[in-house]
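A.B. asks: sequence first, then the predicted structure, then my questions.
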Amino acid sequence: MPKRMLLGTVVSDVNEKTVVVRVERRFTHPVMKKTVRRSKKYHAHDEANSAKVGDTVWIEECAPISKNKRWTLVQNA
């Protein structure tokens, strides 16, 4: 089964080898029929500390690395 990949924006790079990525999704509201935006933050492993705040990046699902980290940084988009 292929690993999930998400596109998002780095919102924090303070921690060592970790970035926080905000991923936004859009969907049509079932009653209002209006496009709604929802976002969620993911902690991702960044081995080289290469990503900076504001970068658009791809993250990939992986085995748990720590309590919160379940994603790894693949590349800058």
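C.D. replies: On my side now, so go ahead. Residues are numbered from 1 along each chain as shown.
A.B. asks: drop to CA atoms for contacts and neighbour counts, all remaining ones
C.D. replies: Fine.
A.B. asks: at the geometric centre of the chain, which residue sits there?
C.D. replies: Centroid-nearest residue in the chain, with Cα atoms, centre = their mean: residue 21, separated by 3.8 Å.
A.B. asks: which SSE is that residue in?
C.D. replies: strand 18-28 (DSSP states H and E).
A.B. asks: what's the nearest residue to residue 41 if we skip its chain neighbours?
C.D. replies: Among residues not flanking residue 41 along the chain, residue 22 sits closest, at 4.4 Å (Cα to Cα, 6 or more residues apart in numbering).
A.B. asks: next up, a structure to set beside the first:
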Amino acid sequence: MPKRILIGTVTSDKTDKTVTVKVERKVKHPLYGKIIRRSKNYHAHDENNQYHVGDVVRIEECRPISKTKTWTVKDEVVSGGTQAIEADLDVEAAGN
């Protein structure tokens, strides 16, 4: 079974090797139909203490590390739409 991956914002980094990540989702109200936001906090393992408050990170489900910690931080989500990507493209001219 594949591991779940969620994206959220770090809200606390005060504990050692642990960050608290707030994950928001949008759901439709069952009666009124309005889109409302629901959020949940997850404790995620951060081995090197490299993520701080405000970082948008991707967390992955893992085995239980402690009583409340069953997620690990995979990486930081890079904001912004454009990035410089170096590509190795060998373009050959097709000529006869």
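C.D. replies: Done, it's in. Quick caveat, the model's predicted, so the values are computed rather than measured.
A.B. asks: TM between them?
C.D. replies: TM-score for the superposed chains, counting by TM-score structural alignment, normalised by the length of structure 1: 0.98, backed by 77 aligned residues with a Cα RMSD of 0.4 Å.
A.B. asks: can you list the buried residues in stretch 47-59 of structure 1?
C.D. replies: For stretch 47-59 of structure 1, the neighbour count (16 or more other Cα atoms under 10 Å) marks 51, 52, 56, 57, 58, 59 as buried.
A.B. asks: now the residues you listed in CSV, please, with extra columns for distance to residue 65 of structure 1 and secondary structure.
C.D. replies: Listed next are those as CSV, based on distance: Cα to Cα, whole Å; DSSP: H, G, I helix; E, B strand; the rest coil:
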residue, distance to residue 65 of structure 1, secondary structure
51, 18, coil
52, 21, coil
56, 22, strand
57, 19, strand
58, 18, strand
59, 14, strand
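A.B. asks: out of those residues, who's nearest residue 4 of structure 1?
C.D. replies: Within these, the smallest distance to residue 4 of structure 1 is 8.4 Å, found for residue 59 (Cα to Cα).
A.B. asks: contacts for the strand holding residue 21 of structure 1 next, please.
C.D. replies: Here strand 18-28 of structure 1 makes contact (Cα atoms under 8 Å, 6 or more residues apart in numbering) with 6-13, 34-47, 49, 51.
A.B. asks: among these, name the ones in strands.
C.D. replies: Counted as lying in strands by DSSP state E, out of these, are 6-12, 35-45.
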